[in-house]
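Participant: No sequence on hand, only this structure:
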């Protein structure tokens, strides 16, 4: 079934991607900062499924670590190198929930490194080996926040959406696809880390991780370029895109 490399693969949506892809028979390369947690996740997946799981500890805000992941993505299986990755899931997230004027510049820039720089570098490494083979897919996890005026996080996700759309154009006819998935609020530990209490969002506003991941993977298979799980968030995205920017700003940081 091929190999999928997932960044941020030890928790949240990344962990759900790992389980669903393993259940579908994909071997995995899991990337995350916490080596111990990666090893635990890999061991559990191996116990339940028959797939192979590689672990690649890396902090995607560190350029040298990004290059190590890029090297794995560049592997083609020839000359003794590891087998080629057929699906890249750029999922690693970074919470920048503080007001920009009260946040540290180093924190904001680390967020850009993880959510923008690493996505570009790893996508480039992946397509360099996928295009010659005529098959493969890149799935970039963005957010409905991409269509808001939500500071560095929203700006980074807006970049991811536009970058993915441009990449999809460049890949047309190659057999390789690019998809950006734009979830709304989803039950994972990400929002807890970001300091966003679940009570601050109405119950109907929350999605479940299994649903989001299932929809994203289905849209990858269909070649959808911008995937927005759930009708309510599809409607919200359309409305936000239709609003003039002053109207979006008036809504504040959603």
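Facilitator: It's in. Remember, predicted model here, so these are calculated numbers, not experimental data. Numbering: from 1, shown residues only.
Participant: contacts, neighbours, all on C-alpha from now
Facilitator: Will do.
Participant: hang on, residue 60 packs against residue 112?
Facilitator: No. Assessed by C-alpha atoms under 8 Å, residue 60 is found out of contact with residue 112, at 10.2 Å.
Participant: Looking at the two, which is more packed in?
Facilitator: residue 60 (27 against 21; other C-alpha atoms under 10 Å).
Participant: quick one: which helix or strand includes that one?
Facilitator: Under DSSP states H and E, no helix or strand contains residue 60.
Participant: For it, give its distance to residue 145.
Facilitator: 21 Å (C-alpha to C-alpha, to the nearest Å).
Participant: for residue 197, same thing?
Facilitator: Counting by C-alpha to C-alpha, the gap from residue 197 to residue 145 is 17 Å.
Participant: Compare those two (neighbour count), which wins?
Facilitator: Of the pair residue 197 and residue 145, residue 145 is the one with more neighbours under other C-alpha under 10 Å, namely 23 against 10.
Participant: dump the residue contacts of the closest residue to the more buried one other than its chain neighbours.
Facilitator: Excluding its sequence neighbours, the residue lying closest to residue 145 (C-alpha to C-alpha, 6 or more residues apart in numbering) is residue 154, at 5.0 Å. Counting by C-alpha atoms under 8 Å, 6 or more residues apart in numbering, residue 154 touches 143, 145-148.
Participant: Check it against this one:
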């Protein structure tokens, strides 16, 4: 029976990944900060699907956490067949007015933890000649976004990093996928401190289930990347290739100023 390690598994897309993979007879290692939520999810999935669910409570925005997660997995004698780097957050606001520590914490969680965990578990997958890694990005990865400057940059990093790894590892039997959801029904807007009026302008939100279903389908097909959110998301991700850069940035600045 395969085992999947999922970060940010206490809610939203991460929790949905856990539920969908449990239904596919996959053992789980679920990682997040919230011990109560993780334990409740573990109990639910173990009872419903008769799988093994291990809980690791860690804040991956702390620099030592990826190594500690890896060490915990090794200590349990577990092998990770599917790594899902889902944990992340955004922060809305004009960069000069944001809290610097929070921006650095975002880079640590959204990027450094992804690189560190991938670097820990990918060699084992290559040795076995099998394995999968899903990195959760965003349609924000396809263009700079004023007032989400650091967040959009972290997601662009994930997209570039993941697509490069897809090319490096496909001949070794390891699948790498970057999934870029558009607006999704999660608590992202609340945690990112979006102005309520601006958050309400997000149209045609996908559900976490739609994001996960399309990600797992794309992974099975061996794709390098998938954009979730229908025509609107695909239109947005294509804008940067057809509109002059300054024009696009001026439009985005007005759209996201709030």
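Facilitator: Noted; the coordinates are in hand. For clarity, every value in this text was computed on a predicted model and none was experimentally measured.
Participant: Can you calculate the TM-score here?
Facilitator: Superposed pair, TM-score by TM-score structural alignment, normalised by the length of the first structure: 0.92. Supporting alignment: 249 aligned residues with a C-alpha RMSD of 1.8 Å.
Participant: before we move on, back to that, just confirm the residue nearest to residue 145 of the first structure is within a helix.
Facilitator: Yes. Per DSSP: H, G, I helix; E, B strand; the rest coil, residue 154 of the first structure lies within a helix segment.
Participant: Tell me the counterpart of it in the second structure.
Facilitator: Mapped onto the second structure by TM-score structural alignment, residue 154 of the first structure lines up with residue 152.
Participant: what does residue 142 of the first structure give?
Facilitator: Taking TM-score structural alignment for the superposition, residue 142 of the first structure sits opposite residue 137 in the second structure.
Participant: does that match really touch residue 180, like I thought?
Facilitator: Yes. Judged on C-alpha under 8 Å, residue 137 of the second structure makes contact with residue 180 at a distance of 4.7 Å.
Participant: quick one, helices of the stretch 51-200 of the first structure?
Facilitator: Taking DSSP state H, counting those that start in this stretch to define them, one finds helices in the stretch 51-200 of the first structure at 63-74, 105-112, 118-133, 151-171, 190-193.
Participant: Need those in a markdown table (columns: distance to residue 221 of the first structure).
Facilitator: Listed next are the helices of the stretch 51-200 of the first structure as a markdown table, based on distance: least, C-alpha to C-alpha, whole Å:
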| stretch | distance to residue 221 of the first structure |
| --- | --- |
| helix 63-74 | 20 |
| helix 105-112 | 29 |
| helix 118-133 | 16 |
| helix 151-171 | 14 |
| helix 190-193 | 26 |
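Participant: Of those, which is nearest residue 97 of the first structure?
Facilitator: Checking the helices of the stretch 51-200 of the first structure against residue 97 of the first structure by C-alpha to C-alpha gives helix 151-171 as the closest, at 7.8 Å.
Participant: So how do I select the buried members of the contacts of residue 154 of the first structure in PyMOL?
Facilitator: To isolate in PyMOL the members of the contacts of residue 154 of the first structure that are buried, counting by 16 or more other C-alpha atoms under 10 Å, one can use:
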select buried, resi 143+145+146+147+148
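Participant: Tell me roughly how far whatever helix or strand residue 221 of the first structure lives in lies from the second structure on average.
Facilitator: For residue 221 of the first structure, the element it lies in under DSSP H and E is helix 209-222. Helix 209-222 of the first structure differs from its equivalent in the second structure by a mean of 0.7 Å after superposition (mean C-alpha distance after the TM-score superposition for the first structure).
Participant: Show residues contacting that helix.
Facilitator: Contacts for helix 209-222 of the first structure (C-alpha under 8 Å, 6+ apart): 12-13, 16-17, 20, 137, 139, 177-179, 181, 183, 186-188, 225, 227-229.
Participant: what about it, distance to the chain center?
Facilitator: Helix 209-222 of the first structure has its C-alpha centroid displaced from the chain centroid by 12 Å (C-alpha atoms, centre = their mean, to the nearest Å).
Participant: following it, which helix or strand shows up next?
Facilitator: Immediately after helix 209-222 of the first structure, counting by DSSP H and E, sits strand 226-227.
Participant: Summarise which helices and strands that following strand is packed against.
Facilitator: In terms of contacts (3 or more C-alpha pairs under 8 Å, 6 or more residues apart in numbering; DSSP states H and E), strand 226-227 of the first structure is packed against strand 176-181, helix 209-222.
Participant: With adjacent residues omitted, what lies nearest to the counterpart of residue 188 of the second structure in the first structure?
Facilitator: Aligning on TM-score structural alignment places residue 188 of the second structure opposite residue 190 in the first structure. Nearest non-adjacent residue to residue 190 of the first structure, counting by C-alpha to C-alpha, 6+ apart: residue 12, 6.7 Å away.
Participant: circling back to that earlier point, switch the helices and strands packed on strand 226-227 of the first structure over to JSON lines; also include distance to residue 127 of the first structure and mean neighbour count.
Facilitator: Output for these, formatted as JSON lines (distance: least, C-alpha to C-alpha, whole Å; neighbours: other C-alpha atoms under 10 Å):
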{"stretch": "strand 176-181", "distance to residue 127 of the first structure": "8", "mean neighbour count": "28"}
{"stretch": "helix 209-222", "distance to residue 127 of the first structure": "15", "mean neighbour count": "18"}
